[in-house]
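Asker: Prediction below, plus the sequence it came from.
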Amino acid sequence: MDDYFYQPLLLSVVAVALLQLLKLALRPATSPRPPPGPWELPVIGGMHHLVNVLPHRALRDLAAVHGPLMMLRLGQTPMVVVSSKETARAVLKTHDTNFATRPKLLAGEIVGYEWVDILFAPSGDYWRKLRQLCAAEILSSKRVLSFRHIREDEVMLCVEEIRAAGPSTPVNISVMFHSITNSIVSRAAFGKKRHNAAEFLAATKAVVGLASGFNVPDLFPAWTRVLAGLTGMTRSLRDIHRTVDTILQEIIDERRAAREAKVRSGVEGEDVDENLVDVLVGLQEKGGFGFTLTNSIIKAVILDMFAGGTGTSGSAMEWAMSELMRTPAVMKKLQGQIREAFHGKSQVTEADLQASNLQYLKLVIKEALRLHPPAPMLVPRESIEACEVAGYTVPAKARVVINAWAIGRDPKYWGKHADEFRPERFEDGAVDFTGGSYEFLPFGSGRRMCPGFNYGLASMELSLVGLLYHFDWSLPEGVKEVDMEEAPGLGVRRRSPLMLCATPFVAATA
């Protein structure tokens, strides 16, 4: 019985192996050679490799086995993971045009007004014109500078709140930083903090999670509608859309009425534009951009500003503060330079910052972004056509993910102490985050590079300076070290809030 069963089985295995070898031997030299990848299961492909893990870490470990250009199928979707400086350059520079579009995710259709925003609009003439418009009118250095009074106000409100808590009461720095960024973006976009701001921010946070591209319905394009209905994803996205759309329409109507009243009273030019909604409404009236700037596009652009400028900036700040608390020598050096530069001032303004040109502060921020990029795996791209990268063929319609977190910690580029917080590694100025250094990609590179990173950096610089100038910081009683555990999910949020005690160093303002 045993011979009757095992002998045919053995012969079958040998026959299949020989046929596979023959197939490989007869394969034309020009036939596609897909990137290597881990083992897969029927139907779900390699989805099991990303269950109950931190994806950026799990994909880094898989790349160590299968190489810096790796492919695994998630459901019906081939996903190519880029994990080296060299392969990142190939995707983001050499073949940037081919990888410059986005996958059409369900969240972008329902909440993003059918993919009309900057983030998820497919590449093409409309996207290029929209990006040019926003770069000139919304995301320019001049526009960022125009909101400096808002950043200064919010940082000082935070300083006074910390001062009021007293030196013995632990302060939730995580909440503080997220509150600062939320308030700054709210005031810059709408002109004021709104009564329904919490509802709007909750909706924005929810859509970010549903727009990751890793939700099951988005991984089975042929079954997206069915699966989204069964899992409740469609219902959730429509609820979010109703909330966001109602609030944004209310704001647009208010700002249009206020704008018209100003124009009637004789106010002209830039004095009419107090916030980003005002700017967009004015551009809508002006026209002449090669496309119609509809209310839906205005709403989608404002939603992008919130999605990209709140949670990510707050997270970057709390990680920077966490690293400073873990490295007292760096904290002492930075605090010393800040206090020497602004000695005697009751408040540090952005004008003060620009005049002082604190180089070490910039190094500290770079190092924090290297170790904790706001989006550890950059927003997914999609290949338009099949393309050869590093000797392998990336298929058309493949989802392409750059593991910026893994590249930023690779000892090949950063030395044997790659995981340590050492701002001095940036002293020579050879590496920067403006898109030309492919070992350092906190904001991406190429056509799809994050266009609004200057907003986040301005808030980060002033907030860190404000807190380090006004207070000496310590861990709460009984806490020996900073917990650096990351929260589950696609981001790199702290698992637990950063709680610190603040002893005033600069006297309260009169």
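Answerer: Okay, I see it.
Asker: Only C-alpha atoms from now on, for both contacts and neighbour counts.
Answerer: OK.
Asker: Can you give me the neighbour number for T312?
Answerer: When neighbours are counted by other Cα atoms under 10 Å, T312 registers 20.
Asker: all strands in the protein, in order from the N-terminus.
Answerer: Along the chain, the segments classed as strands by DSSP state E run 69-74, 77-82, 171-172, 381-382, 387-389, 392-394, 399-402, 471-474, 499-504.
Asker: So which elements touch the first one?
Answerer: Contacts of strand 69-74 with other secondary structure elements, assessed using 3 or more Cα pairs under 8 Å, 6 or more residues apart in numbering; DSSP states H and E, are made with strand 77-82.
Asker: So which elements touch the strand it packs on?
Answerer: Under the contact criterion of 3+ Cα pairs under 8 Å, 6+ apart, strand 77-82 touches strand 69-74, strand 399-402.
Asker: how much space between E340 and A458?
Answerer: Relative to A458, E340 is positioned 21 Å away (criterion: Cα to Cα, to the nearest Å).
Asker: the more surrounded of the two?
Answerer: More crowded of E340 and A458, by other Cα under 10 Å: A458, with 17 against 11.
Asker: quick one: contacts for that one?
Answerer: The contact partners of A458, by Cα atoms under 8 Å, 6 or more residues apart in numbering, come to V144.
Asker: any idea how far S123 is from it?
Answerer: Applying Cα to Cα to A458 and S123 gives a distance of 29 Å.
Asker: Could you point out which of the helices and strands packed on strand 77-82 sits nearest R194?
Answerer: Nearest of the helices and strands packed on strand 77-82 to R194, taken as Cα to Cα: strand 399-402 at 36.1 Å.
Asker: tell me what that closest one is packed against?
Answerer: strand 77-82, strand 381-382.
Asker: Would you mind giving these as TSV with mean neighbour count added?
Answerer: Output for those, formatted as TSV (neighbours: other Cα atoms under 10 Å):
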stretch	mean neighbour count
strand 77-82	24
strand 381-382	24
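Asker: Show me the helices in the stretch 51-200 of the chain, by range?
Answerer: Along the stretch 51-200 of the chain, the stretches classed as helices by DSSP state H, counting those that start in this stretch are 55-66, 85-89, 106-110, 125-137, 141-146, 148-165, 173-190, 197-210.
Asker: ah, wrong one, I meant the stretch 301-450 of the chain
Answerer: Applying DSSP H, counting those that start in this stretch to the stretch 301-450 of the chain gives helices spanning 311-326, 328-341, 350-356, 359-371, 404-407, 411-414.
Asker: In contact with the residue nearest to M71 when sequence neighbours are not counted, which residues?
Answerer: In space, and not counting its chain neighbours, M71 is closest to V80: 4.3 Å by Cα to Cα, 6 or more residues apart in numbering. Residues near V80 by Cα under 8 Å, 6+ apart: P35, L69, M70, M71, L72, V394, A398, R399, V400, V401.
Asker: ok, structure two:
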Amino acid sequence: MNIYAYSLYPIAKPFSSVHLTFFPSLNMALPQHHSCNKPILVTTLSLVILALTKVLYRQLYIKFSLTLVPLAIIYYFFFKSSTSTVIPPGPFPFPIFGNWIKVGNDLNHRLLASMEQTYGPVFLLKLGSKNLVVVSDAELATQVLHTQGVEFGSRPRNVVFDIFTGNGQDMVFTVYGDHWRKMRRIMTLPFFTNKVVHNYSNMWEEEMDLVVKDLKKDENVKSKGIVIRKRLQLMLYNIMYRMMFDAKFESQEDPLFIEATRFNSERSRLAQSFEYNYGDFIPLLRPLLRGYLNKCRDLQTRRLAFFNNYYVEKRREIMAAEGDKLKISCAIDHIIDAQMKGEISEENVLYIVENINVAAIETTLWSMEWAIAELVNHPHVQHRIRQEIS
């Protein structure tokens, strides 16, 4: 199993402003030092770019010397980070694009494993204007994620996630610090305590029993087979919406269920697409993303309005009607109460709901799908699980 973790915080002073990818590997290589003769490369590139500019622009009248163009490019890419005396080894980056030409959108675990064999357990990739440090050694990863965990406490954001999180007004992508701790404290009480487990365990079992009963009643299970994803999706939405809003969906045909899943699926598709990567890593190309980003903004506006109008505002009305007799009965009550006390803003409330819809539902659904598929394909594992449960 390959795990990735990312951070904008430095791994150490020499590695300033870098992303971190944690990639565990069974075959750990010793660090290797790959250095190139920078003066020769600088001279060669300067001559090539200067020759190209003279050929392309010899018919044009430009007041400043074209020699400045290649020199400026070379200076930017080779000397911008010259204050860092030590950087990890890695493949040679091309001007503007860095290593994007080599790795493109295919930054998968197999590619990283092969690069580890060449550059060692810690290496650097330049993806456009951003640095990506890959750590593929378990001991070093422990130092990064545990010993220096605070330094890597924040997740990196990008132009699309800034739209979907309100520039970090949520909990998942907010900067690690006082605001994150406050958000975590508010989220802990309604979701992550023993009391919550005790209060909701019967409801969880009830929703799981309904799935089993529905599958037993479906004749296609024994003949044609079924796609179980939708039924699992309904189960997870009902579990989380009952905890979050004290509400549930009646069936897969429930209009609100269809609307919620449509919004969240589209959000996941836009956020995880490779369509916008080039503009995120190469600012020069960012103007080309205008249409894509407008599509994200439009979706997020309609999505937050859906959550607010059908769920958050309804709970506000119930809380206002009950007044002093109010008995907090679901997670959003705790969150709204914190907002009314001035601890967080109304925007924070909506972006917490946004986080729950993605992090607590969609990711869990993907994990369950994979787990069930593996169990179906490996009957001996099913047998072992039955033995452990019994």
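Answerer: Great, that's in hand. Please read these numbers as outputs of a predicted model, since none were measured by experiment.
Asker: re earlier: among the helices of the stretch 301-450 of the first structure, which is the most enclosed?
Answerer: Of all the helices of the stretch 301-450 of the first structure, helix 404-407 has the most neighbours on average by mean count of other Cα atoms under 10 Å, namely a mean of 28.
Asker: my read: L236 of the second structure touches L365, true?
Answerer: Yes. At 7.3 Å, L236 of the second structure counts as touching L365 under the criterion of Cα atoms under 8 Å.
Asker: Now do the same contact list for N277 of the second structure.
Answerer: Residues near N277 of the second structure by Cα under 8 Å, 6+ apart: N105.
Asker: Turn the strands of the first structure into a markdown table, including distance to A307 of the first structure.
Answerer: Formatted as a markdown table, those follow (distance: least, Cα to Cα, whole Å):
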| stretch | distance to A307 of the first structure |
| --- | --- |
| strand 69-74 | 25 |
| strand 77-82 | 24 |
| strand 171-172 | 22 |
| strand 381-382 | 18 |
| strand 387-389 | 31 |
| strand 392-394 | 30 |
| strand 399-402 | 19 |
| strand 471-474 | 30 |
| strand 499-504 | 25 |
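Asker: Which one of the ones you listed lies nearest to L133 of the first structure?
Answerer: The nearest among the strands of the first structure, by Cα to Cα, is strand 381-382 at 21.9 Å.
Asker: what stretch of the second structure does the closest one fall on?
Answerer: Following TM-score structural alignment, the aligned partner range for strand 381-382 of the first structure in the second structure is empty.
Asker: so how far is that strand from its chain's centroid?
Answerer: In this view, strand 381-382 of the first structure has its centroid 15 Å away from the chain centroid, taken as Cα atoms, centre = their mean, to the nearest Å.
Asker: For it, enumerate the helices and strands it packs against.
Answerer: If you count contacts as 3+ Cα pairs under 8 Å, 6+ apart, strand 381-382 of the first structure packs onto strand 399-402.
Asker: Enumerate every residue touching the equivalent of L293 of the second structure over in the first structure.
Answerer: Under the alignment by TM-score structural alignment, L293 of the second structure pairs with T234 in the first structure. By Cα under 8 Å, 6+ apart, the contact list for T234 of the first structure reads R225, A228.
Asker: mind running it again at 10 Å?
Answerer: Going by Cα atoms under 10 Å, 6 or more residues apart in numbering, T234 of the first structure touches L106, A107, I110, P217, T224, R225, V226, L227, A228, I240.
Asker: In ChimeraX, select just the buried ones from these.
Answerer: To isolate the buried ones among the contacts of T234 of the first structure in ChimeraX, judged by 16 or more other Cα atoms under 10 Å, type:
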select :106,107,110,217,224,227,228,240
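Asker: So which of the contacts of T234 of the first structure sit within helices?
Answerer: Taking DSSP state H as the definition of helices, the contacts of T234 of the first structure contribute L106, A107, I110, P217, T224, R225, V226, L227, A228, I240.
Asker: nearest to F190 of the first structure, of the residues you listed?
Answerer: Nearest to F190 of the first structure among these is I240, at 19.2 Å by Cα to Cα.
Asker: what's the spacing between the closest one and I110 of the first structure?
Answerer: Distance of I240 of the first structure to I110 of the first structure, given as Cα to Cα: 9 Å.
Asker: isn't L500 of the first structure right up against G166?
Answerer: No. The criterion here is Cα atoms under 10 Å, and L500 of the first structure misses it with G166 at 11.4 Å.
Asker: The two: who's more crowded?
Answerer: Ranked by neighbour count (other Cα under 10 Å), L500 of the first structure and G166 place L500 first, with 23 against 14.
Asker: What is the aligned counterpart of the more buried one in the second structure?
Answerer: When the second structure is aligned by TM-score structural alignment, no residue sits opposite L500 of the first structure.
Asker: V81 of the first structure now?
Answerer: Match for V81 of the first structure (TM-score structural alignment): V134.
Asker: Quick check: the gap between the residue lying closest to A247 of the second structure once chain neighbours are set aside and M171 of the second structure.
Answerer: Among residues not flanking A247 of the second structure along the chain, Y241 sits closest, at 5.6 Å (Cα to Cα, 6+ apart). Separation of Y241 of the second structure from M171 of the second structure (Cα to Cα) stands at 18 Å.
Asker: now K248 of the second structure
Answerer: Relative to M171 of the second structure, and taking Cα to Cα, K248 of the second structure is found at 24 Å.
Asker: Of these two, which one has the most company?
Answerer: A count of neighbours by other Cα under 10 Å puts M171 above the other of K248 of the second structure and M171, at 22 against 19.
Asker: I figured that one was touching I344, is that so?
Answerer: No. Between M171 of the second structure and I344 there is no contact under Cα under 10 Å: 11.2 Å.
Asker: so what sits against both of the two?
Answerer: Residues touching both M171 of the second structure and I344 by Cα under 10 Å, 6+ apart: H179, K182, M183.
Asker: Quickly name whichever of the residues you listed is closest to N37 of the second structure.
Answerer: Using Cα to Cα, the shared contacts of M171 and I344 of the second structure come closest to N37 of the second structure at H179, 46.1 Å.
Asker: what does that closest one align to in the first structure?
Answerer: Under the alignment (TM-score structural alignment), H179 of the second structure maps onto Y126 of the first structure.
Asker: State the distance from its match to W115 of the first structure.
Answerer: For Y126 of the first structure, the distance to W115 of the first structure - Cα to Cα - is 11 Å.
Asker: what about those two, which has more around it?
Answerer: Neighbours were counted for Y126 of the first structure and for W115 using other Cα under 10 Å; W115 has more, 23 against 17.
Asker: what residue of the second structure matches up with the more buried one?
Answerer: W115 of the first structure maps onto G168 of the second structure when the alignment is built from TM-score structural alignment.
Asker: Measure how buried the closest residue to its match other than its chain neighbours is and give me the count.
Answerer: With sequence-adjacent residues excluded and distances taken as Cα to Cα, 6+ apart, G168 of the second structure is closest to T174, at 4.2 Å. Each residue near T174 of the second structure was counted by other Cα under 10 Å, and the total is 20.
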